[in-house]
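J.: here is my input; please provide its structure:
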Amino acid sequence: MKLIPCMITIGNFICGLLAIRSLLFHDIYAAAFFIFVGMFLDFFDGMAARKLNAVSDIGKELDSFADLITFGVAPSMLAYNVALHSISFIGILCTLAFGICGVIRLSRFNIHQSDFPTFIGMPIPFAGICLVILSFMNNNNSIALALGTCGLSYLMVSKIKFPHFKRLTVENSEARRWE
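T.: Next up, the predicted model:
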């Protein structure tokens, strides 16, 4: 039972890899599908770990690696395949910036913020999903997508506070249990 949360996290990681594979064959819709399935799995891995009393440092690290692939690498490659490729060098820089800011954000979170009541900087799953949506909204406008990619990259490493929805959900369910 204690392996279930890690298996869910590995499912998230597999979704990221399948999204990247889909992009190699220019199937952006399959890539977006796998990123959204990864988001679904990412939402439930921590919940499963808490419910099964299986929270661990290994699970936390696995979650960060899976999030980097599914919400950092795959969405930035999707944005590149959709439109950023048309502005060659700048498109590559935007793609790299998103991945680099994502890994910095995850590293900073693991070291300093995992126990905070709010996120400092935009969480990478939220940024990744926003980039997927922006990619489909701006598939003919590479400049707008480049600006959106850079904006999301900045938000991940910024000092702006974002609500911790998972923690709010857990705290609210705990409060309801004791009412």
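J.: please make it C-alpha for all contacts and neighbour counts, starting now.
T.: Fine.
J.: ranges for the strands of the chain?
T.: 118-120, 161-163 (DSSP state E).
J.: and the ones you listed, which is most packed in?
T.: strand 118-120 (a mean of 19; mean count of other Cα atoms under 10 Å).
J.: what's the spacing between that strand and its chain's center?
T.: Distance, stretch centre to chain centre, for strand 118-120: 15 Å (Cα atoms, centre = their mean, to the nearest Å).
J.: what residues does it touch?
T.: Defining contact as Cα atoms under 8 Å, 6 or more residues apart in numbering, one finds that strand 118-120 is touched by 113, 158-164.
J.: with distance to residue 134 added, can I get the residues you listed in a markdown table?
T.: Formatted as a markdown table, the contacts of strand 118-120 follow (distance: Cα to Cα, whole Å):
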| residue | distance to residue 134 |
| --- | --- |
| 113 | 28 |
| 158 | 20 |
| 159 | 23 |
| 160 | 21 |
| 161 | 22 |
| 162 | 20 |
| 163 | 22 |
| 164 | 23 |
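J.: might you report the residue contacts of the residue nearest to residue 18 when sequence neighbours are not counted?
T.: Distances taken as Cα to Cα, 6 or more residues apart in numbering place residue 34 nearest to residue 18, at 6.6 Å, with adjacent residues excluded. Contact analysis of residue 34 by Cα under 8 Å, 6+ apart lists 15-16, 18-19.
J.: here's the other one to compare against:
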Amino acid sequence: MILLSPSSGLFQCKNHLLLSDRTGRQIKEFARKNAANALSMANMVMGMASILSSLSGHHHAACWLVLIGYLLDLADGAVARRLDACSALGAKLDDFADFTTFGIATSLLLRTPNLMDNLLCMCYVLSVFVRLCFYSSGIPFMYRGLPCLYPSGILASASLLSGGNMVLLRVIAVPMILAMISQSFYPHDRILESQPWKKAVYAGGVLMVFCSSFSPACIYYLLWSASYFLFPMLIWSNKV
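T.: I've put the predicted structure just below:
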């Protein structure tokens, strides 16, 4: 029979507490470093789900999944900076997620059996690819070329409001493509790190997700996205 002294039992208890504390710190550090990556992954999942919805003919769901990805994309950068967890891996993951949701998934909203519409889809995907891969302003807080989430917001909300009217979507898609590959400068709005009214706009967007069966929700996203496209410096610049 082996008897443990009170001191040995206390030593084991301390070791257990130290191990638990170390494990807790490691979990917290892992969560801190990967919170933004989790949002990017969620954005990518929304994009893939939207692609599957489009291919299955569920047009309404496909559009709203793109708009949910829109909100996630605006949040991931803010979370990464807030938690001091910016990394090269996070930047690549964000680009992959953006290409999935705002490139492929959004382009499928323009897809029909018509050859010209399929060519328009390809042009849209290529413009997002070019915008993500080759366009860097080199100026802090500025983009070169229209950020691809805003054309997605405009197309998805316009598609919902019009019931997928292809004539309207074609008319919208062409200037969106040209704006994404243009040399124009756009402000890095950083909605969740900027003026309180911008945070309120974002919060309104989150609330509108729960009203996805109502036209005012679509109008909200359309006005939000179109205001950035039409009046980027006047409304969305951090200097405002």
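J.: on that earlier part again, from the contacts of residue 34 of structure 1, which is closest to residue 176 of structure 1?
T.: For the contacts of residue 34 of structure 1, the closest approach to residue 176 of structure 1 (Cα to Cα) belongs to residue 15, at 33.8 Å.
J.: so what corresponds to that closest one in structure 2?
T.: Counting by TM-score structural alignment, residue 15 of structure 1 corresponds to residue 46 in structure 2.
J.: hang on, the earlier thing: would you list the strands of structure 1 in a markdown table and tack on distance to residue 77 of structure 1?
T.: What follows is these, written out as a markdown table (distance: least, Cα to Cα, whole Å):
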| stretch | distance to residue 77 of structure 1 |
| --- | --- |
| strand 118-120 | 25 |
| strand 161-163 | 25 |
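J.: what sits against residue 164 of structure 2?
T.: Residue 164 of structure 2 sits next to 59, 109, 158 when contact means Cα under 8 Å, 6+ apart.
J.: count the residues that sit near the last one.
T.: Read that as residue 158 of structure 2. Using other Cα atoms under 10 Å, residue 158 of structure 2 is surrounded by 21 other residues.
J.: with structure 2 superposed, average distance for the lengthiest helix in structure 1?
T.: Looking across structure 1 with DSSP state H, the single longest helix is helix 28-51. Once fitted to structure 2, helix 28-51 of structure 1 is off its aligned match by 1.0 Å on average (mean Cα distance after the TM-score superposition for structure 1).
J.: tabulate the contacts of residue 164 of structure 2 (a markdown table), appending distance to residue 10 of structure 2.
T.: A markdown table is the format used below for those (distance: Cα to Cα, whole Å):
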| residue | distance to residue 10 of structure 2 |
| --- | --- |
| 59 | 63 |
| 109 | 65 |
| 158 | 67 |
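J.: which residue in structure 2 aligns with residue 142 of structure 1?
T.: Aligned partner of residue 142 of structure 1 by TM-score structural alignment: residue 166.
J.: could you do residue 66 of structure 1 as well?
T.: In structure 2, residue 66 of structure 1 lands on residue 97 (TM-score structural alignment).
J.: roughly how far apart are the residue nearest the centre of structure 2 and residue 19 of structure 2?
T.: The centroid of structure 2 falls nearest to residue 73 when counting by Cα atoms, centre = their mean (2.0 Å). Separation of residue 73 of structure 2 from residue 19 of structure 2 (Cα to Cα, to the nearest Å): 37 Å.
J.: now do residue 191 of structure 2
T.: Taking Cα to Cα, one finds residue 191 of structure 2 at 40 Å from residue 19 of structure 2.
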